[in-house]
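Enquirer: got a predicted structure plus its sequence, pasted below:
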Amino acid sequence: MASQYIKSKINSDAILKSAEDKRTYEGLELNNGMKVLLISDPETDKASGAMDVNIGHMKDPVDLPGLAHFCEHMLFLGTKKYEQENEYSKFLSEHGGSSNAYTSGEHTNFYFDISPEYLPGALDRFSQFFLCPLFTETATDREVNAVNSENDKNLQSDPWRIHQLEKTLTDPSHDYSKFGTGNKDTLDTIPKSNGVNVRDALLKFHDGYYSSNIMGLCVLGKESIEELTEMVVPLIANVENMNVVVPEWKDHPVGLAQMKKIAYTVPVKDVRNLSMSWPIMDLHPYFKCNPGHYLGHLVGHEGKGSLLSELKNRGWVNTLCGGQSPGAKGFMFFKVDVDLTEEGQEHIDDIITLTYQYFNMLKREGPKQWIFDECKDLSAMTFRFKGKEKPRNYTTQVAGLIHKYSLSEVLSGPYLMSEFQPDLITMVLDKLQPDRMRIFVVSKKFEDKTNIKEKWYGTDYSVEDILDSKIQMWSKCGENENLTLPEKNDFIPTDFELVTREVDPASLPELIKDSAMTQLWFKQDDTYLLPKACINFELI
């Protein structure tokens, strides 16, 4: 029965998976353009499903901020087949399950888990979200309050506030600058005052964007692949294909008018942060080379000669994180974020100088095959021995990855690197110039010194042009002799064979050291047989 709806199949042998992964996979492309990954795991204690729609709040109508998020909420509140608003949630909770969803800039992801024997009933209810949601007037009027409550919860969260400020300070005509959560004002009060029917807008959004050809479905169950195919495919084969083109933003939201800016921000909590950001191209098409990962590996290194090591030696920072940061299809960012000490707050320019001196060292040294190989080997090791994820987390993640990778590479794509392309690494590094940067400084020291309040979260901030004299200083700062490439890592393993044991391990942990200060217990693994160790410390 299912075969009539299937355009093509990718069997388990053609899907690159971890050598330790005992699950069976099959990838499907249906006649309606939907891509599906089925996972058979006879040992699972939960079944799960996730649908990722490759559309998010960046496609909200300009006059209805938060509509995509509101649409996500509304799909839980009744369908033509299951009209009772809580039918889906009730069925899941009665059978050991749960559900949730999220909306990001370019994705809306719905997911659930349930006791394995009830997967068919859950999928039947779940599939109706994408076939015939009701969007009733009463539910629409009521659910806007739930969206508003969710937004209220985030209003005092510094990560949410700072992320929105970073977006607000991009090109205001770009979709990236939008406010994605929505609230009572944007989804009820203001639309009503303007004569806009929000329910009609929800229906239009769902009808216009919830197209099968931009949906990715992942289902995990105890059943065999054949049984899962017959269970899943008929339920979603009739989701309509409207041939929606996945949005792509060729223009970066940080243009010339947004570069060379510094923003001073007052946080809610007593935190001190410095973030340096540069606009870069979308690096995902180059995932087999992964130039952003290569540079992030170096910039975020913590050993001798690293940027962090030098900054910590001077007492200016506690932590540093550097690397590529997602934007949306068509653009990305490269960021260096540091957690400042109190003294570090007084050395912002010096920290930025050291950052550019580190970049200058990388440019002089050029891309190195051995560094790429270390990144490649570490990533391959992570993939080979990655732990078994919880079903709900796994299906949620994979459903989103279906849009980014071919079905044969959907499991391995985020990990495996195979192509050393030094020109690409150099191209990204060349984008990290002083006259292209944006700086965000977050500290309580700016209280009563700012002059702007961010529209959506009420964040107090001020923004200034970076002085040309500073741009020139950073452009000509040269190198610092303390900043060097990391030493070669001699501890990356290549032989993963387990040592043969002459005696069977003890069934319980054994006390192998007992002193006045220390007790050391040891238990030899006799179950997982992986080249991993687990170490726990308890200080009394």
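Expert: That came through fine. For clarity, every value in this text was computed on a predicted model and none was experimentally measured. Numbers count the residues shown, from 1 in each chain.
Enquirer: rest of the way, CA atoms for contacts and neighbours
Expert: OK.
Enquirer: show me where the stretch 351-500 of the chain has helices.
Expert: 369-384, 391-401, 422-430, 468-475 (DSSP state H, counting those that start in this stretch).
Enquirer: could you point out which element follows the longest strand that the chain contains?
Expert: Selection of the longest strand in the chain by residue count, based on DSSP state E, yields strand 317-328. Sequence order places strand 331-340 as the next helix or strand after strand 317-328, per DSSP states H and E.
Enquirer: what's that following strand packed up against?
Expert: strand 273-281, strand 317-328 (3 or more CA pairs under 8 Å, 6 or more residues apart in numbering; DSSP states H and E).
Enquirer: quick check: angle from the shortest one to strand 331-340?
Expert: Spelled out, that is strand 273-281. 160 degrees (axes from the mean of the first three to the mean of the last three CA atoms, to 10 degrees).
Enquirer: chain center to the helix or strand just after strand 273-281: distance?
Expert: As assigned by DSSP H and E, the chain's next helix or strand after strand 273-281 is helix 291-299. Between the centre of helix 291-299 and the centre of its chain there are 17 Å (CA atoms, centre = their mean, to the nearest Å).
Enquirer: give me the contacts around helix 291-299.
Expert: Residues outside helix 291-299 that contact it (CA atoms under 8 Å, 6 or more residues apart in numbering): 283, 306-307, 321-324, 334, 336, 358, 371-372, 375, 421, 424-425, 428-429, 485-486.
Enquirer: can you tell me which of those are buried?
Expert: Burial by neighbour count, 16 or more other CA atoms under 10 Å: within the contacts of helix 291-299 this picks out 283, 306-307, 321-324, 334, 336, 358, 371-372, 375, 421, 424-425, 428-429, 485.
Enquirer: list the contacts of the longest strand of the chain.
Expert: By CA under 8 Å, 6+ apart, strand 317-328 touches 105-106, 176, 248-249, 282, 292-293, 295-297, 299-300, 308, 311-312, 332-341, 344.
Enquirer: what of stretch 524-539?
Expert: 385, 496, 497, 498, 505, 506, 509.
Enquirer: alright, now check it against this:
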Amino acid sequence: MSARCARVKQPLGVIYTIAVVALSLFISLPSQAAANLIKSPNDSRAYQVLTLPNQLEVLLISDPATSKAAVSMDVNIGSAANPKGREGLAHFLEHMLFLGTEKYPKAGEYQAFIQSHGGAHNAFTALENTNYFFDINANDLAPALDRFSQFFIHPLFSEEYTQRERNAVHSEYRAKIRDDNRRVYAATQQIMNPEHPASRFSVGNLETLNNENGQLRKDVVAFYNQYYSANQMKLAILGKQSLDQLAELAQQYFSAIPNKSTPEFTINTPLYDPSDLPIQINIQTLKDDYGLSLSFPMPSDRDYWETKPLSLISSMVGYEGDGSLLALLKSKGWANSLGASPGQSFDNESAFSVYIGLTPEGFNHKDEIVSLFFSYIASLKTQGISQALFNEEKLLSQQAFQFLDEREPIHYVTQLSQRMADQTYPIEDILVAPYRLDRYDSDVIKRYITQITPENMVLALQANSLNSDQKAPYYNTPYQVIPLTSEQLATWSKAPTNPELFVRHTNPFIATDLSLKGGTNESTQTQLVPTQLDTGVPGLALWHLHNTQFNVPKADVWFTLLSPVAREGADASVGLHLYTDLINEQLNKLLYDAQMAGLSTQIYSHARGISVRISGYDQQIGRLLTPVVSALRHPELSSERFNRVKQDLLQSLSNADKETPYNQLFSAGYDFLLHDPNLHEQTVAAQSYTLEKLSALIDRFYQSVEVRVLANGNLLAPQALNLTRTIETQLSPVSLGEVAPDTSIVKIKSEEQFTQAVPVKHKDHAVVQYLQTANATEKEAAAVTLINEIFSAPFYSQLRTEQQLGYIVFASPMTIRKQPGMALVVQSPSTDIQVIKERMDAFMQAFTQQLSELDETTLNRFKASVLARINDQDRQLSDSTNRFWRDIDNQALSFDKRERLSAYISALTAPELKSIYEEMITRRLILQTLSTDPDL
């Protein structure tokens, strides 16, 4: 495209002049949108849309019950506007806005304020937009808005931090340089239309953000002046205040944002040059994975948001039950996953994309797999998507919207500000638009299906073993462009329908009884705790809570099977992993139908046994529970399925050393502290594992099992007991008893320090320091939580912003099996391990003095922040279930852990914190990378 991004070299003072003009508009009243927003019947919040005099559109959300306020500003400009030769400039600007404003010039002031008032913040730069967001204690919204709004009024863009933040962006780029998702996309960019901005590097590094003669600051100011205008921004504010009060806050803090009447930045060129299609690209990955993706450019579907043709087609192609493409590929041993979705969407075009995760055998049959894909498309063209299937999709969407779960405020406002900027649908539909499926239009659906042809295809193969003759810039991804032959295209174009491939049937799991049992629960949240019911069976424990506080006809039925066999080392750990993978494979068709109808199921192994989580509409939970437990006790141990899941596990284990360096250090730390089998031990065990060994393990596992069940939601006690009896019956024969194996943690003695170097195939250096308390008491757990609250913001500010050690710098509480601790993390692209440790140690020693000088007012502020975080309200059923489940796992069966922790936090003094902290820093596990310095 011809980039509409000429640099406007005007001084930063122009911004201030415009702002003064905008301030004169403050006395004008904002205009309120006339339309009423369509909201879920389960949504008690009040909404209002208004436009400030500077043409900033604002969505106000009043929620008097919320404990957190949240704000998101979406700016309708992103990396697509980067000037050529300045790749990453939009992203760099996003970073710079956090580093001081005229009113709040200190670089870390905003972050420290948000952190110390119970909040979190972040931002991201996408192709077409940049989004800034935060949440905070509901009582602290106004001062947070004051600080946040200054980003868009009077940013400093100081020369000092311009130079420093280049390093942070470069560090962010380097941290992901061996991430296969980034690497694959970088290769795919090489076959895109070079005039389309998506084809360009967008993150930025020291090269693209060079600062010769101070030019970078000039360029970032020019970019800001050109594109950051109130008329191209959308703001969402959620708070406990009334709509009128929120409107006053919006007007007070955001009316001064200059309106430069900036025209919308549009993308008019196609993502792929039609003359280049069809095309195949082979991409060499680092991970030992095999993948095949098919993408088809299409006309824009934005005008069909009420019909959603590409979503409907994706639903059919991505189906995993009877007649599906994935079911057939799995039966052949060729694939283990398949996903279909609308691809990138622009004003002028959309796309349809399919990704198939291949097995090694499937990789050898890739042409046949593409042929089978087009056979399915032939069936879809012949059979179409019937009115009945459309009605079913519509019903499921209506149910999802009717019983919409309340999202975390910070995620909710971010989502809504982006929807406002999208402008695909009327503002009154902004809440309901993703769930609208109003009109069945078979002609429109067919029009999009006809675009799925071999001649209109971008085919990408991904594997570690692929040959290459080129490397993508910035990520050095080896790739090769392969011409598709006329024979391939002819075969795929003529792919016949296949009797094993057909459009799915209607779903048997759709709920019809959506009533709340026993009426709405009017109890307050703090009074709602599970009660243990008598099952009459030793070793079978049930906790139940009839919980309708969220007004949804849903329930969570979670249970765990605990066995001492799980702690028998690598063979047991690997075997239970294979076992649960086999069960998931065996039940995949059933579970997929259930998931489509609003019933999710997780079956997984862990250090103490196996757990199952079933969540969704309560009417159908029993229908799903029986086959799930039956499969657990009587699995179909086919050699074909076993070989497939074993191969998947081996691939996963072989790819573990490709993870981000600091994540690899955490894995090594957990292995050390919990005596878990390490990666090598698991790999050796998996390589020699047989179906016979697995069968024997399953038999031994059920010789003595303890079962714990939690039923939370729209279920009465008799129903919970019946479901628990189903578990007992289906598990039979099994010996039940209280045999739950506990896991112990390594206790680090005072003045004891363990250091472990972990080989990592990455040029970044990383250090994780784990500090452990002397004892596993609730008081010490409370102290660690409070210490981390005080510690984390200055730790980030000093080591990341001031000392520029790296992009990844953070501190976090790390409680393991009731043992309190704290983890400090730094990952750097350029600083040596020894220097990182010295800087971390220096900060830790200096922090002792900070605790010594902590006054009561400051301490109370941090306490209030921690208490707000700990006691944050449950917003959906899963929040309360997760909390109760953790307590059951820890045998904290009074379910008042939050209250006890809060009491300890409230009572802690500064001298007590200092004493506990000084004891912690004498008990350390230091994990550090040992780089193998790969050729990147």
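Expert: In hand now; what should we look at? On a predicted model such as this, the values are computed, not experimentally measured, just so you know.
Enquirer: TM-score for this pair?
Expert: Overlay of the two chains. TM-score (TM-score structural alignment, normalised by the length of structure 1): 0.93; 530 aligned residues with a CA RMSD of 2.2 Å.
Enquirer: ok so, going back, quick one: buried ones out of the contacts of strand 317-328 of structure 1?
Expert: Looking at the contacts of strand 317-328 of structure 1 with 16+ other CA under 10 Å, the buried ones turn out to be 105-106, 176, 282, 292-293, 295-297, 299-300, 308, 311-312, 332-341, 344.
Enquirer: show me where the stretch 401-550 of structure 2 has its strands.
Expert: Using DSSP state E, counting those that start in this stretch, the strands of the stretch 401-550 of structure 2 run over residues 458-463, 470-472, 477-482, 531-533, 540-546.
Enquirer: next, the angle from the helix or strand just after the last one to strand 540-546.
Expert: Toward the C-terminus, strand 540-546 of structure 2 is succeeded by strand 554-562 as the next helix or strand (DSSP H and E). Interaxial angle of strand 554-562 of structure 2 relative to strand 540-546 (the same axes, to 10 degrees): 160 degrees.
Enquirer: in contact with the equivalent of residue 305 of structure 1 over in structure 2, which residues?
Expert: Mapped onto structure 2 by TM-score structural alignment, residue 305 of structure 1 lines up with residue 323. Residue 323 of structure 2 is in contact with 500, 501, 502, 503, 504, counting by CA under 8 Å, 6+ apart.
Enquirer: which of the residues you listed are still contacts in structure 1?
Expert: Counting by both residues aligned by TM-score structural alignment, their matches' CA atoms under 8 Å, the contacts of residue 323 of structure 2 that remain in contact in structure 1 are 500, 501, 502, 503, 504.
Enquirer: which of these lies closest to residue 279 of structure 2?
Expert: Taking CA to CA as the measure, residue 279 of structure 2 lies nearest residue 501 of those, at 26.1 Å.
Enquirer: hang on, isn't that closest one packed against residue 378?
Expert: No. Checked against CA atoms under 8 Å, the pair residue 501 of structure 2 and residue 378 is beyond contact range at 9.5 Å.
Enquirer: any idea where the helices of the stretch 551-700 of structure 2 begin and end?
Expert: 570-586, 588-596, 621-633, 639-655, 661-674, 679-687, 691-701.
Enquirer: what span of structure 1 lines up against the first one?
Expert: Following TM-score structural alignment, the aligned partner range for helix 570-586 of structure 2 in structure 1 is empty.
Enquirer: packing partners of that helix?
Expert: strand 599-606, strand 609-617, helix 621-633, helix 639-655, helix 679-687, helix 691-701.
Enquirer: now do that helix against helix 639-655, angle only.
Expert: Using the same axes, to 10 degrees: helix 570-586 of structure 2 against helix 639-655 is 120 degrees.
Enquirer: for helix 570-586 of structure 2, the distance to its chain's centre please.
Expert: So, by CA atoms, centre = their mean, the centroid of helix 570-586 of structure 2 is 25 Å from its chain's centroid.
Enquirer: before we move on, the earlier item: out of the kept ones among the contacts of residue 323 of structure 2, the closest to residue 293 of structure 2 would be?
Expert: residue 501 (19.5 Å).
Enquirer: counting neighbours, what do you get for the aligned residue in structure 1 for that closest one?
Expert: Structural correspondence for residue 501 of structure 2 with respect to structure 1 (TM-score structural alignment): residue 483. Neighbour count of residue 483 of structure 1, defined by other CA atoms under 10 Å: 22.
Enquirer: isn't residue 483 of structure 1 right up against residue 359?
Expert: No. If you go by CA under 8 Å, residue 483 of structure 1 and residue 359 don't touch, sitting 9.6 Å apart.
Enquirer: what about stretch 494-501 of structure 2, start to end distance?
Expert: End-to-end span of stretch 494-501 of structure 2 (CA to CA, to the nearest Å): 16 Å.
Enquirer: over to stretch 401-418 of structure 1?
Expert: Stretch 401-418 of structure 1: ends 19 Å apart by CA to CA.
Enquirer: all helices for the stretch 51-200 of structure 1, in order.
Expert: Counting by DSSP H, counting those that start in this stretch, the helices of the stretch 51-200 of structure 1 are 67-74, 87-94, 119-127, 137-154, 158-168, 184, 190-193, 198-209.
Enquirer: can you put the contacts of residue 323 of structure 2 in a markdown table and add distance to residue 37 of structure 2?
Expert: Listed next are the contacts of residue 323 of structure 2 as a markdown table, based on distance: CA to CA, whole Å:
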| residue | distance to residue 37 of structure 2 |
| --- | --- |
| 500 | 45 |
| 501 | 42 |
| 502 | 40 |
| 503 | 36 |
| 504 | 35 |
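Enquirer: many thanks, we can stop here.
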